[in-house]
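Student: following is a predicted model, sequence given first.
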Amino acid sequence: MSVVEQLQGLLEAALSPEVLEIRDDSAKHKGHAGARPGGETHFHIYIVSEAFGGKSRIERHRMVNKAVAPLMDNPVHALAMTALTPEEAARSA
């Protein structure tokens, strides 16, 4: 199972997202700390979930990080994210 599939499974189980997009940005970090041959180390997550309602940006990031904790440090080195409620996502569309 790829790292993207593992991230997807953990996030779906923990946060029931309405929208989940995971982008592997590892190629942009080739040669940097934490990069490995074959990639799957640096990711960006776009996630829209009702679970983020009433939560600050930091709280949302903590929720995502908690959900994917089993993958952090190995194999995931870096994780960037955009975490929105459905209402916020609709306004930004």
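Tutor: Nice, I can see it.

Student: okay, CA-based contacts and neighbour counts for the rest of this
Tutor: OK.

Student: now the residue sitting furthest away from the middle of the chain: how far from Gly39?
Tutor: Distance to the chain centre peaks in the chain at Gly31, reaching 22.0 Å (criterion: C-alpha atoms, centre = their mean). According to C-alpha to C-alpha, to the nearest Å, Gly31 stands 11 Å off from Gly39.

Student: which residues does the residue nearest to the spatial centre of the chain contact?
Tutor: Residue closest to the average C-alpha location in the chain (C-alpha atoms, centre = their mean): Ile45, at 3.5 Å. Residues in contact with Ile45 (C-alpha atoms under 8 Å, 6 or more residues apart in numbering) are 20-23, 79-83.

Student: before we go on, here's another structure to hold up against the first:
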Amino acid sequence: MDSTSHPAPESDTGPVEAEIRSILQVTFSPELLDVSNDSAMHRGHSGDDGTGESHFTVTIVADAFRGVSRLERQRMVNRALGDLPGQRVHALAIKAKAPGEV
């Protein structure tokens, strides 16, 4: 069996995950950014489009979130991502914090 017949490891970054990471890096210059693809946990559930990139969790720590409410932080991230949430991404959990917050 040659290596081309094996599926890519789940740790590989897909195009949607890479786009999320790139947009958030450029927009917020975060000191911490973690984009976790949770799609495997939702296989066969509502919103699973079969791409393996339908559900994500974003953890981001950036100065832009200082003095901003939790709701507005989520809105900021969603605005930055444009049509990704709701179009190409079924579910996006956002954990946005300012530096120094627990």
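Tutor: Ah, there it is. Please read all numbers here as calculations on a predicted model, not as lab measurements.

Student: map the residue nearest to the centre of structure 1 onto structure 2.
Tutor: By TM-score structural alignment, Ile45 of structure 1 lines up with Val58 in structure 2.

Student: list the buried residues of the host helix or strand of that match.
Tutor: Applying DSSP states H and E as the criterion places Val58 of structure 2 in strand 55-61. Neighbour-count burial for strand 55-61 of structure 2 flags 55-58, 60-61 (criterion: 16 or more other C-alpha atoms under 10 Å).

Student: what is the aligned counterpart of Leu33 of structure 2 in structure 1?
Tutor: Using TM-score structural alignment, Leu33 of structure 2 pairs with Leu20 in structure 1.

Student: got a list of what its match touches?
Tutor: Contacts of Leu20 of structure 1 (C-alpha under 8 Å, 6+ apart): 8, 45-48.

Student: please apply the same query to Ala27 of structure 1.
Tutor: Gly39.

Student: Pro30 of structure 2 too?
Tutor: 24, 60-63.

Student: scan structure 1 for its longest helix.
Tutor: As assigned by DSSP state H, the longest helix anywhere in structure 1 is helix 3-15.

Student: for it, the distance to its chain's centre please.
Tutor: On the basis of C-alpha atoms, centre = their mean, to the nearest Å, helix 3-15 of structure 1 sits 9 Å off its chain's mean C-alpha point.

Student: and Thr85 of structure 1, what pairs with it in structure 2?
Tutor: Aligned partner of Thr85 of structure 1 by TM-score structural alignment: Ala98.

Student: quick check: its match vs Glu19 of structure 2, distance?
Tutor: 22 Å.

Student: Pro99 of structure 2 is in contact with Val61, isn't it?
Tutor: Yes. The pair Pro99 of structure 2 and Val61 passes the contact test of C-alpha atoms under 8 Å, sitting 5.8 Å apart.
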